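Asker: When you get a sec, could you give me coordinates for this:
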Amino acid sequence: MGDDGRRHIGTAERRDRLALRQRLAGAARAGSPEEVAGALVALHGTDPATVHLAVGARLADAAKTVSGTERALYEDGTLVRMHGMRHTVFVFPAELTAVVHASTGIGVAARERASLLKDMAAAGAPDAVWLAEVEESALTALARRGQATAAELARDEPRLKERFVYAAGKSYEGVHTVSTRLLRVLGVEGKVVRGRPLGSWTSSQFRWAPAPEHPELDPAGARAELLRRWLTACGPATEGDLKWWTGWPVTQVRRALAAIGAREVSLDTGTGYVAAGDTGPVAAPEPWAALLPALDPTAMGWQQRDWYLAPELRPALFDRSGNVGPTVWWNGRVIGGWAQRADGGIAWRVLDGTGVGREAEAAIGAEAERLAAWVGTTRITPRFRTPLERELSA
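Answerer: Sure, this is the predicted structure:
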């Protein structure tokens, strides 16, 4: 206990919690993609390859990564790719879709629809009544087809091909089709989800599918449930971490913390929170290494990252928009990065100043071989390129 009576959770213990709860230590690895997603709450889905690579890094049998993840996503429906926090695309356990929609999606959706109508009005495009007709027609066509690309839906509802100029006269002026913006809005509204891609598991060309039915939940209760799950997986976390990850106003974060009876703890860098009943110590895992993909949910899990990622490493590992690239981990901290070469080999580098020895390098090498074995002939290029990834891939 600290001098103020609060439980103190130092950086070393935070790294131990990360290893175990993020399923990264060898003994903590999962048996299925559903188990991985449940442990992490959400897998980043903006880059299609990230979902599979994040699962593979945490499976006890990585050879089942692709078949198991595709089964869960496209056959059993136990995982769902949908818009979530901050209108980002994630993959969630199916039982969380209602929680995410009520806690986050409703508010984001209102802003997205208002933005679309505003942009259409500014461009002299048809009004909200016209858009509602197109929307109803598109959803009917999608229900009939089961899954469809935007181009296929536009053959059924030609008005989806209508174009309008966005931000006319500004430096970022562009031309949008109605389908591009409308399907995005329907995604955050929880009416459609991403279906099976047109190509392999690395393809970014997705079909759309009707969203699975789910009950309408009380938003405040849903926020409490989402925060409870996330703190269980990622706690301790600061108020800033929670506000950043959820995208909620700080008032909603504080109400959800109070609703779940979260416990305040002291950290080496200030004040954090853990879920109720989660103040006890954890056993340190065996030494471990991991190769995590770009946008991995662990690397992107907290806004304040100095406890696992030294600030001096960020220029090499992040792009200019703040997206993390592929990272190399040793015992709870980022020590370098990796990339796939054109010949399929996995190249990695420990960055200067991280001070690791032969044990770490041997473990990292073994993880690189494990990754290369299950990826096979598939070639992976992260959607967001970072300086070190570009250099290693060349």
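Asker: Please make it C-alpha for all contacts and neighbour counts, starting now.
Answerer: Noted.
Asker: Over to the residue nearest to Pro382 when sequence neighbours are not counted. Which of the three states is it?
Answerer: Excluding the flanking residues, the one nearest Pro382 by C-alpha to C-alpha, 6 or more residues apart in numbering is Ala294, at 6.4 Å. Recorded secondary structure, Ala294: coil (DSSP: H, G, I helix; E, B strand; the rest coil).
Asker: what comes up buried for stretch 148-161?
Answerer: Ala148, Thr149, Ala150, Leu153, Ala154, Glu157, Arg159, Leu160, Lys161 (16 or more other C-alpha atoms under 10 Å).
Asker: That one spans what distance, first to last residue?
Answerer: Using C-alpha to C-alpha, to the nearest Å, the span of stretch 148-161 from its first residue to its last is 15 Å.
Asker: now stretch 306-319
Answerer: Counting by C-alpha to C-alpha, you get 17 Å between the two ends of stretch 306-319.
Asker: what's the answer for stretch 289-304, then?
Answerer: 22 Å.
Asker: Check the offset of that stretch from the chain's centre.
Answerer: Distance, stretch centre to chain centre, for stretch 289-304: 9 Å (C-alpha atoms, centre = their mean, to the nearest Å).
Asker: before we move on, what about stretch 82-89?
Answerer: Computed by C-alpha atoms, centre = their mean, the chain-centroid distance of stretch 82-89 equals 8 Å.
Asker: Any buried residues in it, and which?
Answerer: Buried-residue list, stretch 82-89, by 16+ other C-alpha under 10 Å: Met82, His83, Gly84, Met85, Arg86, His87, Val89.
Asker: In a markdown table, list the buried residues of stretch 148-161 along with distance to Pro212 and secondary structure.
Answerer: Shown next, in a markdown table, are these (distance: C-alpha to C-alpha, whole Å; DSSP: H, G, I helix; E, B strand; the rest coil):
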| residue | distance to Pro212 | secondary structure |
| --- | --- | --- |
| Ala148 | 15 | strand |
| Thr149 | 18 | coil |
| Ala150 | 19 | helix |
| Leu153 | 19 | helix |
| Ala154 | 22 | helix |
| Glu157 | 22 | coil |
| Arg159 | 26 | helix |
| Leu160 | 23 | helix |
| Lys161 | 26 | helix |
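Asker: how about this one, so we can line them up?
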Amino acid sequence: MSTARRRITPAERRARLVRRHLLAPSFRTKTPEEIADALVALHATDPATVYLSFAARCAEPEVAALERALYQERTLARIRCMRRTVFILPHGLAPVAYAATARSLAAKQRTQTAHQLHAACGWDERRYAAVEAATLAALAQRGAAGAAELAADVPELREQIVTFPGKPYQSRQRLSAPVLGVLAAEGRIRRARPLGSWTSAQFRWAPADPLPHLPAGEAKTELARRYVAAFGPVTVEDLKWWTGWNLTDTRRALAATGAEQVALDEGTGYLLPEDTDDRGPAADVEPAAALLPGLDPTAMGWRHRDWYLDPEHKKALFDRNGNIGPTVWWHGRIIGAWAQRRDGRLTWEPLAARPDRTARAAVEAEIARLTTFLGPTRVTPCYRTPLERRLAG
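Answerer: Reported below is the predicted structural model:
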């Protein structure tokens, strides 16, 4: 006799989100490693996102703590993986994410770059290999270096090619960009400290420790398990979107986790077997506010978002490419947006009905907390959204 699937309501999902994604004071942690582990990975396309995601979830956030984890102790790793996007992950999870999402893409990138260099510069495989070897030797000698410094050591990296010839977005770039891009995609070099402050998008490069070779199937199962544990319940579409896998690989990896079906408003969802007890993380949590940055992993964690975001508000919060801007959360739901003005002042605006006094007070307290963290630093999101632009003035 069949058993009816357990139903999980949007309210229960929001309570899970607050607890697991550390969006209430009682759940905040002390270290960036704990935060990265809770969220699987921190979105790092915009360097400031990493620090602001950390600040929102840490009891006493300090820039130095995150820099220490990234650049001194290296307990966190910055790699390009899911959806060809740069993320920061716990060091031990980086090889899993690479094998599950990036290794096959890196091979394609190498082939494409080799063809590009042959067509534009006449480089054959031997010449390409010699330039890579010289680049790695120069980097080993320097320890860490920016692209311009490496181009000073390896003359071939200073050569320029035209990208996207004949297109409206045609441009010229140094060969350092594609050569270093392939080495980074293959995990042979890593992003070290930025050339400027923690908001800078220009990084030095450094030699990387070799990544262990993990079987792709096992890695996909482990990455899917970690995602479902942190974001569940999720749909097949959620997992496919978050990883960038095709539908076949998504279904295969999800099945291998042993995830069990539950009923959601969107249709069939999945939870890990140990995560179906009503007494678990879905228990009631205290109402709490959070200020999350653009591209935060919580806001970008699901393909289906209606249970925490009113569909009518998507146009104001997202750019044309689907990147979300800074958001204000209350009890697991997006209720507004925030921005930093040129004078450093933080401002916010609710999206619908005016929040009650308790919610407004909690948001203002978070604004004060973030203001203290930022100090004199000015942050402009890499991807501007309509409401963020207006609030920033």
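Asker: What residue in structure 2 is paired with Gly261 of structure 1?
Answerer: Counting by TM-score structural alignment, Gly261 of structure 1 corresponds to Gly258 in structure 2.
Asker: Which of the three states applies to its match?
Answerer: Once three-state DSSP is applied, Gly258 of structure 2 turns out coil.
Asker: Could you pull up the residues touching it?
Answerer: Counting by C-alpha atoms under 8 Å, 6 or more residues apart in numbering, Gly258 of structure 2 touches Leu272, Pro273.
Asker: Which stretches in the stretch 51-200 of structure 2 count as strands?
Answerer: All strands of the stretch 51-200 of structure 2, identified by DSSP state E, counting those that start in this stretch, fall at 76-80, 86-90, 160-163, 171-174, 189-194.
Asker: now these as JSON lines including distance to Leu272 of structure 2?
Answerer: Formatted as JSON lines, the strands of the stretch 51-200 of structure 2 follow (distance: least, C-alpha to C-alpha, whole Å):
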{"stretch": "strand 76-80", "distance to Leu272 of structure 2": "26"}
{"stretch": "strand 86-90", "distance to Leu272 of structure 2": "21"}
{"stretch": "strand 160-163", "distance to Leu272 of structure 2": "46"}
{"stretch": "strand 171-174", "distance to Leu272 of structure 2": "47"}
{"stretch": "strand 189-194", "distance to Leu272 of structure 2": "33"}
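Asker: of all those strands, which lies closest to Gly325 of structure 2?
Answerer: With C-alpha to C-alpha, the closest approach to Gly325 of structure 2 among the strands of the stretch 51-200 of structure 2 belongs to strand 86-90: 17.1 Å.
Asker: what stretch of structure 1 does the closest one fall on?
Answerer: Going by TM-score structural alignment, strand 86-90 of structure 2 sits over residues 89-93 in structure 1.
Asker: Mean per-residue distance, the helix or strand containing Arg16 of structure 2 versus structure 1.
Answerer: Assigned by DSSP states H and E, Arg16 of structure 2 belongs to helix 10-20. On superposition with structure 1, the mean distance recorded for helix 10-20 of structure 2 (mean C-alpha distance after the TM-score superposition for structure 1) is 0.6 Å.
Asker: Give me the most central residue, structure 1.
Answerer: Structure 1 has His44 as the residue nearest its centroid, 1.8 Å off, counting by C-alpha atoms, centre = their mean.
Asker: so what's that residue closest to, chain neighbours aside?
Answerer: Distance criterion C-alpha to C-alpha, 6+ apart; nearest residue to His44 of structure 1, sequence neighbours excluded, is Phe90 at 4.6 Å.
Asker: can you tell me which residues contact Asp209 of structure 2?
Answerer: Arg188.
Asker: returning to that earlier point: can you list the buried residues of stretch 82-89 of structure 1 in CSV and add distance to Tyr172 of structure 1?
Answerer: As requested, these are exported to CSV (distance: C-alpha to C-alpha, whole Å):
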residue, distance to Tyr172 of structure 1
Met82, 27
His83, 24
Gly84, 25
Met85, 25
Arg86, 21
His87, 20
Val89, 23
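Asker: Those: which two are farthest apart?
Answerer: Using C-alpha to C-alpha, the pair of the buried residues of stretch 82-89 of structure 1 lying farthest apart is Met82 and Arg86, separated by 11.9 Å.
Asker: Tell me how many other residues surround Thr385 of structure 2.
Answerer: Residues within reach of Thr385 of structure 2, counting by other C-alpha atoms under 10 Å, total 21.
Asker: State the number of residues packed around Leu40 of structure 1.
Answerer: Counted with other C-alpha under 10 Å, Leu40 of structure 1 comes out at 22.
Asker: Could you double-check that it sits in contact with Ala233?
Answerer: Yes: look at Leu40 of structure 1 against Ala233 with C-alpha atoms under 8 Å: they come within range, at 6.0 Å.
Asker: okay, now the counterpart of Tyr172 of structure 1 in structure 2: neighbour count?
Answerer: The alignment partner of Tyr172 of structure 1 in structure 2, by TM-score structural alignment, is Tyr169. Counted with other C-alpha under 10 Å, the neighbours of Tyr169 of structure 2 add up to 8.
Asker: next one: Asp310 of structure 2
Answerer: Residues lying near Asp310 of structure 2 (other C-alpha under 10 Å) number 14.
Asker: ditto for Pro194 of structure 2
Answerer: Pro194 of structure 2 has 16 neighbouring residues, counting by other C-alpha under 10 Å.
Asker: Give the equivalent position in structure 1 for it.
Answerer: Match for Pro194 of structure 2 (TM-score structural alignment): Pro197.
Asker: circling back to that earlier point, are there residues contacting both of Leu40 and Ala233 of structure 1? Which ones?
Answerer: Counting by C-alpha under 8 Å, 6+ apart, the shared contacts of Leu40 of structure 1 and Ala233 are Arg21, Gln22.
Asker: Identify the residues contacting the helix or strand harbouring Ala368 of structure 2?
Answerer: Secondary structure from DSSP H and E places Ala368 of structure 2 in helix 357-374. Under the contact criterion C-alpha under 8 Å, 6+ apart, helix 357-374 of structure 2 has outside partners 55-56, 61-62, 288-291, 328, 330, 345-347.
Asker: Mind doing that once more with 6 Å?
Answerer: Helix 357-374 of structure 2 is contacted by residues Ala289 when judged by C-alpha atoms under 6 Å, 6 or more residues apart in numbering.
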